[in-house]
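J.: Predicted model and sequence below, questions to follow.
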Amino acid sequence: MPTHRGWVAVGAGLALWVSARLLGSRDLHMLAVGIVVVPLIATLFVRWSKARLDVRRHLSSARVFPGTRVVVSVTVANRGRSTLPFLLLEDALPPLLGRPARMVVSGIPTRNSETVSYSVVCRQRGRFSVGPLTIYVTDPFGLARANVRVVEGSEVVVYPEVEEIQAGGLATQGSGAGDAAVRHLYRSA
C-alpha cells in the first residue's frame, strides 16, 4: 500500500504528465511516467519481499510499583532468505503509560536479529497491556508500506503504593457511643 508520500509522488507525476501534454514536451512525459511508476514499483517490492520474522518482547519487570521505569525490549530476528528492508515497529500503549512507541530497524541480514528498547514510567496502579506490536515493512524511500506481523501484548501490573504504618504512639480508648464504645485499643507490652 502506498504511503502518504507515495500518493503525493503519484499525484505530482500525474500533474507533471498533464503539464507535459499541455506543453508538448516529450522529456517531461518520460519524467512524469517515471515519477508515477516508482511508487508502484515500491509497492510491489514491499509486497513481494517475503519477510519471515521471529519477534519477542521482554519486559524488565512485569510487576512494579508507581513511579517505576519499565524497559521494554523487542527482538526482531530475520528467518528469511534475504536481507530485510526498513522495518517500522509500533507498540501500542494505554494512554496512562504514554504514546505508542515507534522504532525503526534498518536492514536485518539473513539469520541475524536486532534488539530495540524503549521505556515507560508506570504512574498509576492497575493492570496494563503493552502491545500489540505491529510491524510494517517499508521501502528505502518511504513510498510504500505493508503490514507484516502483529505480536500480542504483554501485561504489566502496577501495585498500589505501600505505606509503612509507624508502630508507636499512645494507646487510645474510645469514648463514643454505640459500637464505638466497645472498641478499645491498648498498647501491649
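T.: Arrived safely, thanks for sending.

J.: Going by C-alpha atoms from here, please, whenever you check contacts or count neighbours.
T.: Noted.

J.: Strands of the protein, residue ranges please.
T.: 53-59, 63-64, 68-78, 86-91, 101-105, 113-122, 126-130, 133-138, 145-151, 154-158 (DSSP state E).

J.: how about a markdown table for the ones you listed, with distance to residue 13 and mean neighbour count added?
T.: Putting the strands of the chain into a markdown table (distance: least, Cα to Cα, whole Å; neighbours: other Cα atoms under 10 Å) gives the following:
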| stretch | distance to residue 13 | mean neighbour count |
| --- | --- | --- |
| strand 53-59 | 35 | 16 |
| strand 63-64 | 53 | 16 |
| strand 68-78 | 35 | 18 |
| strand 86-91 | 25 | 21 |
| strand 101-105 | 28 | 15 |
| strand 113-122 | 37 | 16 |
| strand 126-130 | 41 | 17 |
| strand 133-138 | 21 | 23 |
| strand 145-151 | 20 | 18 |
| strand 154-158 | 44 | 17 |
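
J.: Not counting sequence-adjacent ones, nearest residue to the residue nearest the centre of the chain?
T.: Centroid-nearest residue in the chain: residue 91, 1.8 Å away (criterion: Cα atoms, centre = their mean). For residue 91, ignoring the flanking residues on the chain, the nearest one in space by Cα to Cα, 6 or more residues apart in numbering is residue 133 at 4.4 Å.

J.: doesn't residue 151 make contact with that neighbour?
T.: Yes - under the criterion of Cα atoms under 8 Å, residue 133 makes contact with residue 151 at 4.9 Å.

J.: hey, what's in contact with both of the two?
T.: Among the neighbours of residue 133, none is also in contact with residue 151 (Cα atoms under 8 Å, 6 or more residues apart in numbering).

J.: sorry, back to before: the strands of the chain into a markdown table, with extra columns for distance to residue 41?
T.: A markdown table is the format used below for these (distance: least, Cα to Cα, whole Å):
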| stretch | distance to residue 41 |
| --- | --- |
| strand 53-59 | 23 |
| strand 63-64 | 47 |
| strand 68-78 | 23 |
| strand 86-91 | 16 |
| strand 101-105 | 22 |
| strand 113-122 | 27 |
| strand 126-130 | 35 |
| strand 133-138 | 12 |
| strand 145-151 | 12 |
| strand 154-158 | 37 |
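
J.: neighbours around residue 60, how many?
T.: 12 (other Cα atoms under 10 Å).

J.: Pretty sure it sits against residue 70.
T.: Yes - contact status for residue 60 versus residue 70: in contact at 5.8 Å, counting by Cα under 8 Å.

J.: Enumerate every residue touching the residue nearest to residue 103 when sequence neighbours are not counted.
T.: Closest residue to residue 103 apart from its sequence neighbours, by Cα to Cα, 6+ apart: residue 89 at 5.1 Å. The neighbours of residue 89, taking Cα under 8 Å, 6+ apart as the test, are 101-105, 133-136.

J.: Alongside the first one, take a look at this:
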Amino acid sequence: MRPWQVFLLILALAFFAVSSAWKVLYVLTYVLLVIFVLSWIWTRFSLRQMVFRRNSSSGRVQVGEMFDEELMLDNLSTFPKLWVQIADGSTLPGHWAGYVASMGGRKRARWRARSICRQRGRFQLGPVMAMSGDPFGLFRRHIVLAPSKEVLVMPRVYPLANFTLFTGGLPGRGKHSRRALQTTTTPTTIREYVNGDALSRIHWRSSAHYNKLMVKEFDLDPAVDAWIFLDLHDAVQAGEGEESTEEYGVTIAATLATYLLQQDFSLGMIINGEHREVLSLDRGDRQIERVLELLAVVTAGPGPELKEALAMDSFHFGRNTVAIVITPSNSQDWHESLRHLKLRGVQTAVIGLDAASFEERPPDEDTFSLLEGSGVPVIHVKSGESIAQVLETGSVVRSR
C-alpha cells in the first residue's frame, strides 16, 4: 500500500469516527496514525551511518582475466537495519555487486564480486545505491553510498617466443652488425688494447683477469623504428563480438606491439577507426602501457579508407622503418601505397584477416597473394585460429 493511500484511509476513518462517535473507529484511526508516523521515522533512520567500501586488486585488467573485488557494508549506528538492498550501477559486462542484508547495530556485511572480463573498454563501477524502508513497506528511502569510479579493460596480450616475419633475426639486430668507431650504448665484446684506443674504452675487470689491457667494442645502436598500422574502417570489418575482425585486429596489434617493445624497438602506432589515432614513437614499459590504454577504447568507424589513410600517414615511415599493416580489407586499392613505401626503403609487412571466415561465407578472392608476389610478406589469419601460433609459426610467404 502506498503512503498516500494509507493517509487517505486514516482521513476516512477519522471522518467516520467523528460522525458516528464509534469507539472502534477511533481506535483504528489512532493505531493507523501511530503506525504511519513510526514507519516514516523508521525509514528516515534506516540508512543513517551506513558506510560502503569496495576494494579491487587494480583499476586495470585484461580481457580474459578475472576482475575480483571485495565489498563491505558497515552499520556504524546502534540502530538495527531490518533490511538493506545494495544496488551497483556498474557498466562492466557480467559484473554484479548487488547485495541484500539484514544488519544489527554496529555490524558489518562482507561479500565478493567476481567476473571474467570478456569485453575491452573503459567501464564504470558504481555509483552504489542503498535502499531500505520500514517493516510495513509503506516508505522507501534511497541514498548514494559511493560514487562511481573507472575500470579499464585492456585487450588480451599473448606471449610470443618469436615473430614469424623476423625468424631470420630482428631488423637492426643481426649477427653481422657493424662495429662502431665511437662509444654507443651497445657493447658487444672485448679485444686486446692497441695503440690509439681511448682509455675510456678499457674494460678494467677483464684487464685484471687476463693480466693485460682489454677494451670494449660496440655495435652501432639499432636504428630501426617499427610502426603498426591498424585498419578499423567499419566498411571492411566482419563478424561480431569476440569473433570479429575488429577484436582480432586489436588483439594482434596489442600482442605484436608488446613483443616488439620488449625487444627494445622504438614503436609507434596508427589506428584508422572511428577516430584517427597516432601514438608517437617511443620505447619501454611506459610505451606498452600507452599502447594498451589506446587499444582498450578504439572502435571501428567511418574513417578514411585504407588507401587514403596510408597516403596521409606515409610521412611517418622513413628508411630503416618497419611498417606492419593489420587489415581485413580485400581490396587492391591500397596495394600501390604499400609498394610505394617499399620503394622508399620501408620494410613492409601485412597481417591479413580473412573477413569471409568470420562470417562463414565462401572465401573471397585472395588479393593478398598479389602483395606476396611483389615481395611483401603476408600472414593470413582466419577466425578460430590461435593468434599466438599464427604470429610465431604461421604460413608466410617471404620476399622473392
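T.: On my side now, so go ahead. It should be emphasised that the depicted structure is a prediction, and the values quoted were computed from it without experimental measurement.

J.: Give me the TM-score for this pair.
T.: Once superposed, the chains reach a TM-score of 0.66 (TM-score structural alignment, normalised by the length of structure 1), with 179 aligned residues with a Cα RMSD of 4.1 Å.

J.: of the contacts of residue 89 of structure 1, closest to residue 179 of structure 1?
T.: Nearest to residue 179 of structure 1 out of those is residue 101 (Cα to Cα; 54.8 Å).

J.: circling back: what lines up with the residue nearest to the centre of structure 1 in structure 2?
T.: When structure 2 is aligned by TM-score structural alignment, the residue opposite residue 91 of structure 1 is residue 88.

J.: Distance of its match relative to residue 46 of structure 2?
T.: 19 Å (Cα to Cα, to the nearest Å).

J.: now swap in residue 355 of structure 2 and tell me
T.: According to Cα to Cα, residue 355 of structure 2 and residue 46 of structure 2 sit 57 Å apart.

J.: burial count for the aligned partner of residue 38 of structure 1 in structure 2?
T.: In structure 2, residue 38 of structure 1 lines up with residue 35, judged by TM-score structural alignment. A total of 15 residues lie near residue 35 of structure 2 under the criterion other Cα under 10 Å.

J.: can you pull the contacts of residue 35 of structure 2?
T.: Contacts for residue 35 of structure 2 (Cα under 8 Å, 6+ apart) come out as none.

J.: Residue 217 of structure 2 too?
T.: 179-180, 187-191, 201.

J.: hmm, try it at 6 Å
T.: Residues in contact with residue 217 of structure 2 (Cα atoms under 6 Å, 6 or more residues apart in numbering) are 187-190.

J.: Could you list which of these belong to strands?
T.: Reading strands off these with DSSP E, I get 187-190.

J.: can I get those in TSV with neighbour count and distance to residue 214 of structure 2?
T.: Formatted as TSV, these follow (neighbours: other Cα atoms under 10 Å; distance: Cα to Cα, whole Å):
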residue	neighbour count	distance to residue 214 of structure 2
187	16	13
188	11	13
189	10	10
190	16	6
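
J.: Pick out whichever of those residues sits closest to residue 378 of structure 2.
T.: residue 188 (33.1 Å).

J.: you'd agree the residue nearest to the centre of structure 1 is up against residue 131?
T.: Yes - counting by Cα atoms under 6 Å, residue 131 is a contact partner of residue 91 of structure 1 at 5.1 Å.

J.: what's the counterpart of the residue nearest to residue 91 of structure 1 in structure 2?
T.: Residue pairing (TM-score structural alignment): residue 133 of structure 1 is matched to residue 128 of structure 2.

J.: Wait, that match touches residue 85, no?
T.: No - between residue 128 of structure 2 and residue 85 there is no contact under Cα under 6 Å: 10.4 Å.

J.: Mutual contacts of the two, please.
T.: Contacts common to residue 128 of structure 2 and residue 85, judged by Cα under 6 Å, 6+ apart, are absent.

J.: Skip the chain neighbours and tell me the closest residue to the aligned residue in structure 2 for residue 142 of structure 1.
T.: Aligned against structure 2 by TM-score structural alignment, residue 142 of structure 1 finds its counterpart in residue 137. When the adjacent residues along the chain are set aside, residue 137 of structure 2 lies closest to residue 1, with 7.5 Å between them (Cα to Cα, 6+ apart).

J.: Count residues in the vicinity of the one you found, would you?
T.: Other residues lying near residue 1 of structure 2 total 9 when counted by other Cα under 10 Å.

J.: mind checking how far it is from residue 141 of structure 2?
T.: Using Cα to Cα, residue 1 of structure 2 is found at 16 Å from residue 141 of structure 2.

J.: One more: residue 252 of structure 2?
T.: 49 Å.

J.: Residue 34 of structure 2 too?
T.: 19 Å.

J.: follow-up on the earlier one: which of the strands of structure 1 sits closest to residue 22 of structure 1?
T.: Checking the strands of structure 1 against residue 22 of structure 1 by Cα to Cα gives strand 145-151 as the closest, at 33.6 Å.

J.: residues in contact with the closest one?
T.: 1, 132-138.

J.: got the contact list for residue 51 of structure 2?
T.: Counted by Cα under 6 Å, 6+ apart, residue 51 of structure 2 has contacts 73-74.

J.: how about it, what's its partner in structure 1?
T.: Checking TM-score structural alignment: residue 51 of structure 2 goes with residue 54.

J.: repeat for residue 369 of structure 2
T.: Aligned partner of residue 369 of structure 2 by TM-score structural alignment: none.

J.: and residue 369 of structure 2, what helix or strand is that in?
T.: Secondary structure assigned from DSSP states H and E places residue 369 of structure 2 in helix 368-373.

J.: Just the buried residues of that helix, please?
T.: 368, 371-372 (16 or more other Cα atoms under 10 Å).

J.: got it, and stretch 240-247 of structure 2?
T.: 243-247.

J.: Restricted to strands, list these.
T.: Those of the buried residues of stretch 240-247 of structure 2 lying in strands (DSSP E): 243-244.

J.: got a list of what residue 116 of structure 2 touches?
T.: Contacts of residue 116 of structure 2 by Cα under 6 Å, 6+ apart are 65-66.

J.: Distance-wise, check it relative to residue 219 of structure 2.
T.: 46 Å.

J.: How about residue 151 of structure 2: what's its closest non-neighbour residue?
T.: In space, residue 151 of structure 2 comes closest to residue 59 once its chain neighbours are excluded; the distance is 4.7 Å by Cα to Cα, 6+ apart.

J.: In contact with the aligned residue in structure 2 for residue 73 of structure 1, which residues are there?
T.: Matched by TM-score structural alignment, residue 73 of structure 1 corresponds to residue 70 in structure 2. Neighbouring residues of residue 70 of structure 2 by Cα under 6 Å, 6+ apart: 54-55, 112.

J.: let's see 8 Å
T.: Applying Cα under 8 Å, 6+ apart, we find residue 70 of structure 2 in contact with 54-56, 110-113.
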